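Participant: Next comes the sequence, and after it the predicted model I'd like to discuss.
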Amino acid sequence: MRFSRFAFVLLATASPAFAQTQPSVDTMREVTRTLSSDAFEGRAPGTAGEEKTVAYLIEQFQKAGLKPGNNGQWTQDVPLVELQAKNVSPLTFTVGGKTMALSYGPEMVVGTYQVTPRIDVANSDVVFVGYGINAPERGWNDYAGVDVRGKTVLILVNDPDYRMTTLDGPFGGRAMTYYGRWTYKYEEAARQGAAAAIIIHQTEPAAYGWNVVQSSWTGAQQVADAANGHSDQSKAIGWIQFDQAKALFAAAGLDFAAAERAAGAKGFRAMPLKGATASVSFDNAIRKHASKNVIGILPGSQRPDEIVLHTAHWDHLGRCEAAPDGDDICNGAIDNATGTAALVALAEAHAKAGAAPRTLAFVAVTAEESGLLGSAYYGANPVFPLGQTVGGVNMDALSMAGPAKNVVVIGRGKSELDAYLDRALAAQGRVATNEPTPEKGFYYRSDHFSLAKYGVPMLYFEGGDDLVKGGVAAGEAAAKDYETNRYHGPKDEFDPAWDWTGAMRDVQLYFDVGRALATTDAWPNWVAGDEFRAIRDRSRTR
């Protein structure tokens, strides 16, 4: 059912003690500036930048008035393995007696989940498997009738129906499902036994340009530690440039556009690239380490065993592909020094407002940029029982485009947390809107997803796209400028000239929602029929 009338009454009658509390813009500005400075070297897990970040966050959490959140400790160890590809050969395709050699970085990127010192894929047959989806519940299997064990699979990114303008296609229409995420593509290819899984990059369905792929994949990579060293995964995973893929298809006597169209129709059958083989090799520098989630709490005054979560990832890419001016530090000012700063500012504001009935927890998670690894570890190894976790908010990349008339809710309509946000928005004279680009799959790209998978309702929204100055056109232009020129690159840097007005309105929303959740005794749920509802219901009855 939808949010109950009883819960609205609880919200409406909650203590007004926090009504005038405002998170500090000075705290937001200073924490963002510090975390994104060159001294923190891009905050990559397992580096000196992590050590500085964790120490700084503990200091800031203490200063804000928090107590250690992990049984008297400030941190939770997250076992990771750092893999650094060395001596990467070109990715070569041999077809029709000719060889295409794709260079590492500009034309292809490659890595592995396998914790092994050497990767060799030699003369592996090549098969185009469309979108690489095996979804029995939807009657869809791109691997039907083909054996790809030991072979190299080429995969399209996103879902087969991403070009639709509506949301009623076999895979959510315009909205991406998890089947469309690159992480799923590699997971399924491994289940099918592929030796190598290569995604064909296209900017629209990927939601970012090749520059983002190159900067994200050519440095040290983090994987979760595992007893089997991920030996069940494909040897090599990576991406190739769109133009290179088209040339490869043409060399194999296939028209890429026709193959892509075929892949979008139910009943598609995988297409071997006749006579084509793939080869790639590289060494792996391996280092095991324990990264850190940083956890602080404000204990509840009445029901301290009931937890309201606030999450943001502290990590970024560290040193990455250099900009033309030689700058190779991906500072991650927007992504996600701003969200981490919001954790500190919110903790500070809640402490000033006084203890709430429920416990407020603030969790700065690691390795989001490596596939949500820190939040995934927390979800599998929760410090606070998930059945006693009321719900929470996640903050990732606050907008510096200026004040907006709206916020864009990622996954709007999925949970009863929407009502809490709507109430907070009404106090600001603003509204919630749906994602304008659901095909980008933002729901699966930040840490709220790791908690949602375990049934915990999590609210995640982005800064509004309908700006007070310039409207939707200005909002779209600002988003495009950031994605093209700064996202996952060295120029995502702190700007002293930023207008913090819009970001602080959004942080105020997070404060109001978090405080309301900590004050009411209601237990918000996912709406009836949502994919996470049954998981939540089971956890709450244990």
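Facilitator: In hand now; what should we look at?

Participant: Please count neighbours and contacts with C-alpha atoms only from this point.
Facilitator: OK.

Participant: Measure how buried residue 454 is and give me the count.
Facilitator: By other Cα atoms under 10 Å, 18 other residues sit near residue 454.

Participant: Distance of it relative to residue 154?
Facilitator: Residue 454 is 31 Å from residue 154, where distance means Cα to Cα, to the nearest Å.

Participant: ditto for residue 284
Facilitator: Distance, residue 284 to residue 154, using Cα to Cα: 23 Å.

Participant: Compare the two (neighbour count), which wins?
Facilitator: Between residue 284 and residue 154, counting by other Cα under 10 Å, residue 154 is the more crowded of the two (27 against 22).

Participant: Comparison target below:
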Amino acid sequence: MKSSFRIAGIAVLALATATAAPAAPKKAAAKAPAIDATLMRQMVQRLASDEFEGRAPSTRTEPKVLNYIISQFKAAGLKPGNKGSWLQAVPTVEVTASNASALTVTGAGAPLSFRFGDDYVAGSYRAVPKTDIKDAELVFVGYGINAPELGWNDYAGLDMKGKIAVILINDPDYAMETQGGLFKGRRMTYYGRWTYKFEEAARQGAAGALIIHDTFPAAYGWNVVNSSWTGAQYYVQSANNGMDQTEANGWIQKPVAEKIFSTAGKDLAALTASAKEKGFKAVPLGLKAGFSFDNAIRKSNSHNVIGVLPGKQAPNEYVLYTGHWDHLGRCTADARGDDICNGAVDNATGIAALAAIAKASAKAGPARRSQVFLAVTLEESGLLGSKYYAEHPVFPLSQTVGGVNMDALSPTGRSRNYSITGGDKSELTGIFRNVLKARGLIETPEEDAEKGYYYRSDHFPFAKQGVPMFYVERGTDLVNGGTAAGRAAEDDYRIKRYHQPSDEYSPKWDFAGILQDAEINMALGRELAMSKAWPNWHSNDEFRLIRDKSRNGK
């Protein structure tokens, strides 16, 4: 589950301190324009309606979704942000698998056979008409990490050509209660993300990669994996049609992995414990696996929507507000036969907040810097829309100060606490804390840091290019109901609604918390837009050198 990105507070302008001589009376600071909560409710209801069929990119409904967002951006007072156009094309490949075979495992005793969907899922990043892996050796590579700076390489001495890497999810020290481990303990690093594990398997030349699903370290149940991997998959077009990727990537249920390891005469639990230790050596399982599926290939363009409010004093410096408009489209049907994953929370709420903040910002008048409102596509396919913008920016990233990202704002009411997702990584933290103080809110550590939320939304591609972004979470200490109610609501969404047809709008939603998030996101963005400061990453952060190089070469 992606966290609800809920940031705190509007900075209060201090009155001038009295001097010995009487000072002339000063006007009180103008109150920020109110966020239009009715607009947000209307937008969430519309974006999450069956009319938009789950907002899948590059489908017949994309133009309707884009036109609706553009109409709201226009009404808010934005100007087209891409050289007179509202849109930035993102060249896309859609790969839809069909006729998937069972996953068969041979080499010891009777062959094992596992069903697609129930036991395993897989897809290809290659734009080829058929994927057919036969008799590929299975190799357990622990957590599948190659981190030279940490002296860690799970692939040391291996030749993975023609083989399938069997990989554990998350980091080796995710089960720690603290964040003091080599891989930051409880806090997931990028090495723990499934996207990294597939990327590294491809760099190692593997034919395939299968991640062992385990609910706690994965942060979601098998139902989420199933719904996310059984429909169309989207990728940004590449010159080589993805041929530098593995032939297939996928997931297997943990009980499936246990059967496979047992057949190989191995104990998964014991090998998992070994994989947590530095110096772990990969273990060939002495088994071979095969599976196949057909691929329907369609190349098209999806689109980011870009609007801008030009700045007054420094119009060539930019602050970003981001949120993704896409969701899963049609997915695995539930017990009622509903096969539309409407994505009401994820992320109709973020787009509604984006438009409402734009409207309030326009009413507030020009800021010192330009404010860019970016509704990105293909987040659900691996943050591809924001990745494409970050690699092909309309506004130079060397002149982009930072920004705020909004994703999955929870309808659980106002909270007393907020936290920084990813931890204290940059000088944005100081602004965040000042804002919290101004609103009487409490900073608490990120909840569920092991779930790796920092790497799961659209600020991350900007971070990889050196741009710091606010990505902050409304806490579960609710004004009405406290932490018990807050955690119950979060668990209900994660288990029963996230990436499922049941993520639907309800008129019973409490918009107070979503309104709180929008007010706060606007405040933090406005603080950056009005400032002359250039917040940087802390000196020991992995993105600091990238930012320094970008700014020095501007």
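Facilitator: Now that the structure is in, tell me what you want to look at. This one's a predicted model, so the numbers in the text were calculated from it and none came from an experiment.

Participant: ok, residue 321 of structure 1 - contacts?
Facilitator: By Cα atoms under 8 Å, 6 or more residues apart in numbering, the contact list for residue 321 of structure 1 reads 214, 215, 218, 219, 328, 489, 490.

Participant: Quick check: closest non-adjacent residue to the counterpart of residue 264 of structure 1 in structure 2.
Facilitator: Taking TM-score structural alignment, the alignment pairs residue 264 of structure 1 with residue 276 from structure 2. For residue 276 of structure 2, ignoring the flanking residues on the chain, the nearest one in space by Cα to Cα, 6 or more residues apart in numbering is residue 172 at 4.5 Å.

Participant: what do we get in structure 1 for the one you found?
Facilitator: Aligned partner of residue 172 of structure 2 by TM-score structural alignment: residue 160.

Participant: Tell me who's in contact with that match.
Facilitator: 131, 171, 263, 264, 265.

Participant: Select only the buried ones of those residues in ChimeraX?
Facilitator: Per 16 or more other Cα atoms under 10 Å, the buried members of these correspond to this ChimeraX selection:
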select :131,171,263,264
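
Participant: hmm, which two among the contacts of residue 160 of structure 1 are most spread apart?
Facilitator: Greatest spacing in the contacts of residue 160 of structure 1, by Cα to Cα: 171 and 263 (13.4 Å).

Participant: State which strand of structure 1 is the longest.
Facilitator: strand 271-298 (DSSP state E).

Participant: how about it: buried residues?
Facilitator: For strand 271-298 of structure 1, burial by neighbour count (16+ other Cα under 10 Å) applies to 271-273, 276-284, 286, 288-289, 291-298.

Participant: tell me what it is packed against?
Facilitator: helix 48-64, strand 67-68, strand 75-86, strand 91-95, strand 118-128, helix 339-353, strand 358-365 (3 or more Cα pairs under 8 Å, 6 or more residues apart in numbering; DSSP states H and E).

Participant: Now render these as JSON lines, adding distance to residue 196 of structure 1.
Facilitator: Shown next, in JSON lines, are these (distance: least, Cα to Cα, whole Å):
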{"stretch": "helix 48-64", "distance to residue 196 of structure 1": "32"}
{"stretch": "strand 67-68", "distance to residue 196 of structure 1": "44"}
{"stretch": "strand 75-86", "distance to residue 196 of structure 1": "15"}
{"stretch": "strand 91-95", "distance to residue 196 of structure 1": "11"}
{"stretch": "strand 118-128", "distance to residue 196 of structure 1": "7"}
{"stretch": "helix 339-353", "distance to residue 196 of structure 1": "35"}
{"stretch": "strand 358-365", "distance to residue 196 of structure 1": "30"}
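
Participant: Any idea which of those gets closest to residue 310 of structure 1?
Facilitator: In terms of Cα to Cα, the element of those nearest to residue 310 of structure 1 is strand 358-365, at 4.8 Å.

Participant: quick check: the closest one aligns to which part of structure 2?
Facilitator: On structure 2, the counterpart of strand 358-365 of structure 1 by TM-score structural alignment is residues 369-376.
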